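J.: What would the 3D arrangement of this be:
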Amino acid sequence: MSRFSSEQLRTFAAVVSEGTLEAAARRLHVTASAVSQRLKALEDSTGQVLLRRSNPVEATAAGEVVLRLARQMAQLEEDAGRELGLAAGAGGHHSLPIAVNADSLAVWFLRALTRMPAGLDVAYDLRRDDEQHSAGLLRSGDVMAAVTATPEAVQGCRVEALGTMRYRAVAAPDFLGRWLPDFGAGAPVDPLLLNAAPAVDFDRKDTYQDAFLDGLFRKSRSRAPRPARGPRHYVPASQDFFDAVRLGLGWALVPEVQCRPEFDAGRLVQLAPDRPFDVPLYWQRWRTSSPLLDTVSEVVRATAGDYLLGPEAATRPRRG
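T.: Below is the predicted model of the structure:
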C-alpha cells in the first residue's frame, strides 16, 4: 500500500499554495478540521514535521520532498486526464509553473511559448528569478521546469544544455562623455574610471557588472586591489533596465541580441568589444514522464537554438 494517499498529497499542496489551513479548506471545499487531520496523518506516516506553522505556512526540508511528490502526482493526473479527453479542471486548463530569468523572458522565452502547439489548454505560471537561483524553485517543488545556470541536476530532475547567452558591456555616448571622456581614442577602457562610474544592476542578486570589472582588473597590470565601487542604480525589469542604460543612467551588461541594433546605430557603445561575457543556460525539468513537459521541453530547446550561442561559440566560463 502507498505510504501517501492522493487526498493527503493534494491537501498538503493546497495548504502550501494557499498559505493557511483555512484557505486550503475553502479551495478543497472541506472543513479546516479535515485539512488538519489529513496533515497530521501525512506527518505521522513520514515521521517528520512537514510544515512550519508560520503565517503563511512554509514547507520544511522534508516537506519540500513531499510537496514535489504531490505536484508531480497532480501533473500525472492532468496528463492522464488530457489523454482520456477529460476536462482540465475547474479552471478549464492545465497550469504549468516554470522558473525563468528576466533576460531570457525578454529575449527569447516568451517566443517559445507562442510556438507551443494549439489545443493544449495550458496556462503558464512563470516565476521570474535569477538564473543562478532558479534551481531552488525546482528543489522546493514550486516549479516543474526552469531555465537555470546550474548544470548539476536537481534531485528528481534531468538537465540539458540550451546554449549560451552572450552579454556586452555597453553605455550611452553621453554617459561616456561625462564619466570616461578619453574612451574611444584607441585606448582600452580604464578599469579605475569605469569602477567609479555609475552602473545599473537588475537587483541585489545581479553580480554581472562586478564580475566584468573583476575581469578587467585581473587583466590590467596593476596589482593594487580594486577600490570601492561607484554608485549602483537598481532597475528590476528587463526593458526598463535596458532603457536606463540607453538613457545614460549608467553602464551595464546587456544581452547582445537585445543591444546589437543600438550599438550598430551608434546609440550605445561597447566598452570592451574583445571581452564578451557568456552565460551558459540549462533547462531543468522534472524527471517524471509527462507528455506536456516533453512538448514544452522540445519547443524551448528549439527556440533557444535560434537565440543562444552554441557551446563551441562560448569564449568565457559561466559568471557568478
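J.: Please make it C-alpha for all contacts and neighbour counts, starting now.
T.: Noted.
J.: and the residue nearest to Asp130 when sequence neighbours are not counted, how many neighbours does it have?
T.: Computed as CA to CA, 6 or more residues apart in numbering, the closest residue to Asp130 that is not its neighbour in sequence is Asn101, at 5.0 Å. Look at Asn101: counted by other CA atoms under 10 Å, it has 22 neighbours.
J.: another one to check against the first:
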Amino acid sequence: MLDYPSLAALAAVVREGGFERAAAVLGVTPSAVSQRVRGLEERLGAVLVMRGQPPVPTEAGAKLCAHAERVRLLEGELAAQLPGIAGRGERSESRVTLRIAVNADSLGSWFLPAAARFAERTGALLDLVLDDEEHTAGRLRSGEVLAAVTTDPAPVQGCRTVALGALRYAATASPDFVRRHFPRGVDAEAITRAPMLRFDRRDGLQARWAGEILGAAALDAPVHWVPSTQGFVDGALAGLGWGMNPLPLVADHLGSGRLVELVPERRLGVALHWQAARIGARLLDLLSGEVMAAARANLREGQAGAG
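T.: Sure, this is the predicted structure:
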C-alpha cells in the first residue's frame, strides 16, 4: 500500500516548486517534508525527485505525482459532499482546486470565459499554470496538472485528448511602423531588418510566418522581448515592433485601422488540443465541457496552417 502522507508531500514539492513551499501548504516543517519524500524513495528503492531549483520529478516520481493529484481531486469532491470525513483539525477542502496548464495566448483570448462559467457553476477553484503550448503536455506527464491546453496530439498516458481547433494568428503592426520599416512593401529581405516582438526564446511563430508566407530562409531580425500576450498587442499598437497576435485579440484593432496586417489575410493557425485525466471526476468533466464549448465558439475548425 502507498504511504499517502508521503505521497502528498512528494506531489506538493513538485506542484509548489520547492520543499519549503510544500511545507507551508501542508502545515509541517521543511524537514518533515524532506523526511517523507526520502522515506518514500527508500521504500520504493528509486529516486523520485531531482533536488534542484525547482525540484524535477523523475519518471517514477512523475507517475506517483499524477496519481496523487488525481486522488487529491477525488477526495476533495468527496469532502465537499461529506464534510464530516475530513479529519479533526484538518482543513476541509470544501472548495476543490483544479490545477490546469494553459498557454498564454489561449489564456488571453478565449480560455478565461470558459473558466469563469465553470467556476460559477461549480464553486470550484482553478490553479492555472502558464507555459508554452508545446510544453504544457509535459506538465501533465509530470503529474503537476490534471489537464492541459496543448499542441501535442499524442495522448498522455491515462488521459483523453480532444481536438479543440486552431487559434489563428495575424502578423500585425501599427500603420506608422509599416510606413517606416516597409516603404517598398513587405518581403523576405525587408522582414529581416524590421524589429519584431517575441514572447520568449521558444516563440517561433514570427519565423514560421516569415518562412511560410514570405519564403524567408531565416529570420535574423532585431527583437524586442515582450513576455505578455496583452503586451504583444500593446507593443504593436505603440509601434514597438511587429508580431504574431491572436486574431480574437486584434480583430477590432484591425477593423478600426489602429493595426494593419503585414500581408492581408495571410495568417497562421496553431492547432490546439485538450488533454484531461481519465479519472471519472465530475468537476474535471464539467471543466472539459466548458473548454470544448468555448473552443467551438472561438477556434477555427480544421488543421493548422497558413491561410
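J.: still on that earlier bit, what do we get in structure 2 for the residue nearest to Asp130 of structure 1?
T.: With TM-score structural alignment as the criterion, the equivalent of Asn101 of structure 1 in structure 2 is Asn103.
J.: OK, contacts around its match?
T.: Applying CA atoms under 8 Å, 6 or more residues apart in numbering to Asn103 of structure 2 gives the contacts 130-133, 136, 149-150.
J.: ok so, going back, how far away is the residue nearest to Asp130 of structure 1 from Lys205 of structure 1?
T.: Asn101 of structure 1 is 12 Å from Lys205 of structure 1, where distance means CA to CA, to the nearest Å.
J.: if I look at the two, which residues touch both of them?
T.: Asp130.
J.: Break down the stretch 151-300 of structure 1 into its strands, ranges please.
T.: 157-171, 199-201, 232-234, 252-255, 269-270, 277-286 (DSSP state E, counting those that start in this stretch).
J.: what's the first one aligned against in structure 2?
T.: Right, the one you point to is strand 157-171 of structure 1. Using TM-score structural alignment, strand 157-171 of structure 1 corresponds to residues 159-173 of structure 2.
J.: Quick one: average offset of that stretch versus structure 1, please.
T.: Average distance, stretch 159-173 of structure 2 versus aligned residues of structure 1 after superposition (mean CA distance after the TM-score superposition for structure 1): 1.0 Å.
J.: Work out the gap between that stretch and the centre of the chain.
T.: Stretch 159-173 of structure 2 sits 12 Å away from the centroid of its parent chain (CA atoms, centre = their mean, to the nearest Å).
J.: picking up where we left off before, and the strands of the stretch 151-300 of structure 1 as a markdown table, adding mean neighbour count and distance to Ser140 of structure 1?
T.: Output for the strands of the stretch 151-300 of structure 1, formatted as a markdown table (neighbours: other CA atoms under 10 Å; distance: least, CA to CA, whole Å):
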| stretch | mean neighbour count | distance to Ser140 of structure 1 |
| --- | --- | --- |
| strand 157-171 | 22 | 12 |
| strand 199-201 | 23 | 27 |
| strand 232-234 | 16 | 28 |
| strand 252-255 | 24 | 29 |
| strand 269-270 | 23 | 40 |
| strand 277-286 | 24 | 12 |
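J.: Same list as before, the ones you listed that is, but in TSV and with distance to Gly92 of structure 1 included.
T.: Converted to TSV, the strands of the stretch 151-300 of structure 1 look like this (distance: least, CA to CA, whole Å):
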stretch	distance to Gly92 of structure 1
strand 157-171	28
strand 199-201	40
strand 232-234	39
strand 252-255	37
strand 269-270	49
strand 277-286	23
